[in-house]
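Engineer: pasting the structure only:
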């Protein structure tokens, strides 16, 4: 009797094809990381340069006489501290808008997921279709609508449109369906809890990763928004940082010093977003992992 040698591979042992795939994925991720980090590195390095060094030295390395502190002082003192007002305005628009959008999206998504009613799927499709509508298409109708009630030129002109997130409703519904079991809802009802209490005390806690993700996405979207404030606002004291830096950028031909101010302001704005992303990444990562493992 001829014995045959087993050719089975130990469980978990990597194959040549698997190792090649892993290498290719890691390489692609590395290239993507470099692509997205390169502008951030450039703006941080450029924020330490004078206007002359900004155009006369290598963009990805520091000049011989860095002046980061001088640029920061000039940034926060120019035009009577206008940049501080713009940053606070951006925090107001982004923070309040993202928080209200998170609450509305969570409530709408939970209601569509847990309450059957006629036309539910059609309503959800209409809301989801809002994701596909470009902001440039609705900017002018929004201006006429808010101008009719006298809100253009005020903080509300930017806040009210920012409180709606069709993508947030979509994400909240998907997460509510996957993470809030119907058995838990029914058990709470049997114990005498009302729907509002169930949503606020039980469902919202189970949906925390999705809520943080909605808040983060909406915050970054509002912070980087340029078109809506450009259309709605006319007073520089109400400008967000994106519109304020654009205003300064238009003065660079008159005074080259504004080049350094715009670059330093962009660096400060980017660092604030990086700090927010770093602080909330554990919730974001948990949500993405949950979405990948639930079927």
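Structural biologist: The structure has been received and is ready for your questions. Worth saying up front: this structure is predicted, and the values here are computed from it rather than measured.
Engineer: from here on, contacts and neighbour counts on C-alpha atoms
Structural biologist: Will do.
Engineer: where do the helices sit along the stretch 101-250 of the chain?
Structural biologist: For the stretch 101-250 of the chain, the helices defined by DSSP state H, counting those that start in this stretch cover 120-129, 135-148, 156-162, 166-179, 182-190, 195-197, 204-206, 208-223, 227-232, 241-249.
Engineer: ok, and what's touching the longest one?
Structural biologist: This points to helix 208-223. Outside of helix 208-223, the residues within contact range by CA atoms under 8 Å, 6 or more residues apart in numbering are 90-91, 93-95, 97-99, 101-103, 106, 162, 165, 168, 171-172, 175, 240, 242, 273, 277, 280, 283-284, 286-287.
Engineer: of these, buried ones?
Structural biologist: The neighbour-count test (16 or more other CA atoms under 10 Å) marks 90-91, 93-95, 97-99, 101-103, 106, 162, 165, 168, 171-172, 175, 240, 242, 273, 280, 283-284, 287 as buried among these.
Engineer: let's bring in a second one:
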């Protein structure tokens, strides 16, 4: 036998096969595990994680299911049947028509008010937050750490704590019970600014900005033309969070508004709920209105969920 026969067969790195046999050989992984994704994953871990996700899904879906079921009932069925199953008479469409026509058709007005507050407030607040977060992440200036600390403080302060001071301030300048009383506080998002600063620091490379400056691009041009496309996932994330927060806001409109025509949906539904003691039919109006108020949020989340998931994870990984 020649000495060549005693040499171990070598493996072609490009094809993964040995020249002598032509059979493919699976290269061992550097960590010593089998070359599969499931290596090291215990079945008990998968079961526990799946069970926890199922519990969380039930926690969020059960209230929506309850609203859908009870929005289809009459007053008698609402209190005389199981709350988690349909009544004898299915009258969802009749209840929704009653919601839209009650009090002279005030509910569509509340819906438009909520869209106004949430739409304008979320768009402007997102732009301000992204611009300020980009500046904090990419510029070095005196007092930067102080500004960053104030932003973190704003994240920690709940909105209910500043509602009353804002009322006294707006009352002194005469803008309470107006659209501005709800819009102006909605234009600021400390959490959005904090999120944008973290994302901009990871997603916008300094080399790209320096190249733009060498090409004569202005600082505003660097932000609008070069940086904003890189920040799209963060922009959509902040927009979604701010829209939902303003849409569900209750305390600020309660403090600022007295005219029913200026109410958002949250305050209007609470006004109907307060009348259920003397007028039981308002139970159907409140439940049907709650169902209608969920629809815009559900549509927005379904449309933006792809960008939303990306905005939560991409900015946390630095290449």
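Structural biologist: That came through fine. Since we're looking at a predicted model, the values are computed, not measured.
Engineer: in the first structure, where's the longest helix?
Structural biologist: Longest helix of the first structure, by residue count under DSSP state H: helix 257-293.
Engineer: give me the mean distance between it and the second structure.
Structural biologist: With mean CA distance after the TM-score superposition for the first structure, helix 257-293 of the first structure departs from the second structure by a mean of 1.1 Å once superposed.
Engineer: that helix: which residues count as buried?
Structural biologist: Using 16+ other CA under 10 Å as the test for burial, helix 257-293 of the first structure gives 257-270, 273, 280-281, 283-284, 287, 290.
Engineer: present the helices of the stretch 101-250 of the first structure as TSV; the columns should include distance to residue 70 of the first structure.
Structural biologist: Formatted as TSV, the helices of the stretch 101-250 of the first structure follow (distance: least, CA to CA, whole Å):
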stretch	distance to residue 70 of the first structure
helix 120-129	48
helix 135-148	38
helix 156-162	33
helix 166-179	41
helix 182-190	58
helix 195-197	53
helix 204-206	46
helix 208-223	26
helix 227-232	30
helix 241-249	18
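Engineer: what does residue 242 of the first structure correspond to in the second structure?
Structural biologist: Applying TM-score structural alignment, one finds that residue 242 of the first structure aligns to residue 266 in the second structure.
Engineer: and for that match, nearest residue in space, chain neighbours not counted?
Structural biologist: Residue nearest to residue 266 of the second structure in three dimensions, not counting chain neighbours: residue 250, with 5.9 Å by CA to CA, 6 or more residues apart in numbering.
Engineer: how many residues are close by the one in the first structure that sits across from that neighbour in the alignment?
Structural biologist: In the first structure, the residue matched to residue 250 of the second structure (TM-score structural alignment) is residue 226. The number of residues packed near residue 226 of the first structure is 17, by other CA atoms under 10 Å.
Engineer: map residue 51 of the first structure onto the second structure.
Structural biologist: Per TM-score structural alignment, the equivalent position to residue 51 of the first structure in the second structure is residue 75.
Engineer: my read: its match touches residue 281, true?
Structural biologist: Yes: between residue 75 of the second structure and residue 281 there is a contact under CA atoms under 8 Å: 6.5 Å.
Engineer: residue range for the strand or helix carrying residue 73 of the first structure in the second structure?
Structural biologist: Per DSSP states H and E, residue 73 of the first structure falls inside helix 68-77. For helix 68-77 of the first structure, the aligned range in the second structure is residues 92-101, judged by TM-score structural alignment.
Engineer: what do you get for stretch 124-132 of the first structure?
Structural biologist: Counting by TM-score structural alignment, stretch 124-132 of the first structure corresponds to 148-156 in the second structure.
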